[in-house]
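In: Build me a model from this:
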Amino acid sequence: MTQKPNMIAEALSRGAVPGRGYTLARIISQILHPIPLSLISLIIIGIFGIEATREGFMWALFTAFLQIIPPMIFFIVRLRQGAYSDDDVSIRSQRNELYFFGIVNLLVGLLLLNLLAAPLPFRALVAAAALVSAIAWAINLAWKISVHSASMGSTATIAAIYYEPLGLLLWSCALVLGWARVRTRNHTPLQVVAGLTLATAGVLVTFMAFGLR
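Out: All right, here's what the predicted structure looks like:
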């Protein structure tokens, strides 16, 4: 009984129009969240980017442990401590520590993957994530860019590199997610486009630098 009033109050607090469209947009944002998208990117590389699928899947799990788990724990702890206004970290200034922690974590992970001679596509993916995160952090100092869209753009681009039909599907999902982020008033259309563009360019440039394109 309280879920509907709570959703209405949340929509109004964001300056969004309450209703089914808002509820649907929130669900889409939760499904296409940066955390599961990061895992999907790793699985795509593990399946399509490594000849030995079993080996690729194991490296995908190991890289996920390095790349995803520490930032997720950090976020949950800080959210429970009241450091963020909401689970979207809507206030731009509150995102800075998340960017910093994430970038440091990615660089440490990249170092470990290099030391362990991980397959090149996994190292390229982590390097691309570090590059995109660093640029997004610099942008965030003055303007809020969509992290959801950046994650979606990265995943869709990686899919397009290794299996075009899946890439087309995920780029379709990117359009849906873009609508959702604007519908909930988390971002403007320009912030969504900026996130998609930055991630796409970052992945392509990094993969070319690694000789994978």
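
In: use CA for all of it now, contacts and neighbours both
Out: Noted.

In: for the protein, what spans make up the strands?
Out: In order along the chain, the chain carries no strands (DSSP state E).

In: one more to line up against the first:
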Amino acid sequence: MRAATLISRVFTPTLLLAVLYSVVGALAVGWVGVAWSLVGMVFTVAIPAAIVDVGVRRGRYTDHHLSRREQRAVPLGLAATSVLVGLAVLALAGAPRAIVALQVAVLVTVLVVTAVTLVWKVSLHVAVVGAAACVLTLLGGGWWALSWLAVPVVGWARLRLTAHDLAQVVVGCVLGALVSGAVLVIAGVASLP
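Out: As a prediction, the model looks like this:
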């Protein structure tokens, strides 16, 4: 149980997105891309994390993982709004296409997962891990494909903690990977192998 808790904390969506943005920025345009990724992280990581943190401290949400499905709509909706504002900022400021595409991928993934989670709980952890693995594989290729190994590890952790059932874990991965991958391909920053 301790290992599953640690894995869930290390691979929490906000932390994983912070790492993903930095890597995508570096893959896209080197260190300049990392600087651009910080802008995306403000709207995709910092603001949504603050929204959840304030909600937990005020008793609106049970925990930072938004474990109760019925508590997810408002913070995920606010997160989507923040990501959308970040997208506008990045696009208007002339950010690299890969960073803008990643912002769009995160926005569409949040919207799709939120729509599903209104009626059925899906694993946000595994959705983000699946999305990250897909993005890294499409943009980095080669050794970055090993990032897929994190998917079953995180899936196991979420199952072990009884946070989700197997279907919720699998659907989370499929949604995260398909939506993010499709956005990158449509945006023209990645192509299918």
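
In: Go ahead and measure how far stretch 29-49 of structure 2 is from the middle of the chain.
Out: 13 Å (Cα atoms, centre = their mean, to the nearest Å).

In: Report the buried residues of it.
Out: 29, 33-49 (16 or more other Cα atoms under 10 Å).

In: Go through those and flag which are in helices.
Out: Judged by DSSP state H, the buried residues of stretch 29-49 of structure 2 include 29, 33-41, 47-49 as members of helices.

In: Alignment lookup: residue 86 of structure 1 to structure 2.
Out: With the correspondence set by TM-score structural alignment, residue 86 of structure 1 lines up against residue 63 in structure 2.

In: Tell me which residue of structure 2 lines up with residue 72 of structure 1.
Out: Using TM-score structural alignment, residue 72 of structure 1 lines up with residue 49 in structure 2.

In: ok, now how distant is its match from residue 9 of structure 2?
Out: Residue 49 of structure 2 sits 14 Å away from residue 9 of structure 2, taking Cα to Cα, to the nearest Å as the criterion.

In: Please pull up the equivalent of residue 40 of structure 2 in structure 1.
Out: Per TM-score structural alignment, residue 40 of structure 2 is aligned with residue 63.

In: quick one: its match and residue 121 touch, right?
Out: No: counting by Cα atoms under 8 Å, residue 121 is not a contact partner of residue 63 of structure 1; they are 11.2 Å apart.

In: hang on, the earlier thing: format the ones in helices among the buried residues of stretch 29-49 of structure 2 as TSV; extra columns: distance to residue 163 of structure 2.
Out: Output for these, formatted as TSV (distance: Cα to Cα, whole Å):
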residue	distance to residue 163 of structure 2
29	38
33	35
34	33
35	35
36	34
37	31
38	31
39	32
40	29
41	26
47	24
48	21
49	20
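
In: residue contacts, the match of residue 86 of structure 1?
Out: Contact partners of residue 63 of structure 2, counting by Cα atoms under 8 Å, 6 or more residues apart in numbering, are residue 56.

In: To what extent is the counterpart of residue 122 of structure 2 in structure 1 buried, counted in neighbours?
Out: Counting by TM-score structural alignment, residue 122 of structure 2 lines up with residue 145 in structure 1. Residues contacting residue 145 of structure 1 under the criterion other Cα atoms under 10 Å number 23.

In: Check residue 58 of structure 2 too.
Out: Residue 58 of structure 2 has 10 nearby residues by other Cα under 10 Å.

In: give the contact list for it.
Out: No contacts exist for residue 58 of structure 2 under Cα under 8 Å, 6+ apart.

In: where's the residue most central in space within structure 2 relative to residue 105 of structure 2, distance?
Out: Centroid check for structure 2 by Cα atoms, centre = their mean gives residue 128 as the closest residue, at 3.7 Å. Going from residue 128 of structure 2 to residue 105 of structure 2 by Cα to Cα gives 11 Å.

In: try residue 78 of structure 2
Out: For residue 78 of structure 2, the distance to residue 105 of structure 2 - Cα to Cα - is 16 Å.

In: neighbour-wise, which of these two wins?
Out: residue 105 (25 against 15).

In: Contact partners for whichever residue in structure 1 pairs up with residue 99 of structure 2?
Out: Under the alignment (TM-score structural alignment), residue 99 of structure 2 maps onto residue 122 of structure 1. By Cα under 8 Å, 6+ apart, residue 122 of structure 1 lies in contact with 42, 45, 59-60, 63, 113.

In: those helices in structure 1, which residues are they?
Out: Ranges of helices in structure 1, per DSSP H, are 3-14, 20-31, 34-44, 53-67, 69-80, 96-115, 120-140, 147-162, 164-183, 189-209.

In: closest to residue 90 of structure 1 out of those helices?
Out: Among the helices of structure 1, helix 3-14 comes nearest to residue 90 of structure 1, with 9.1 Å by Cα to Cα.

In: Give me the buried positions along the closest one.
Out: Neighbour-count burial for helix 3-14 of structure 1 [16+ other Cα under 10 Å]: 7-8, 10-11.
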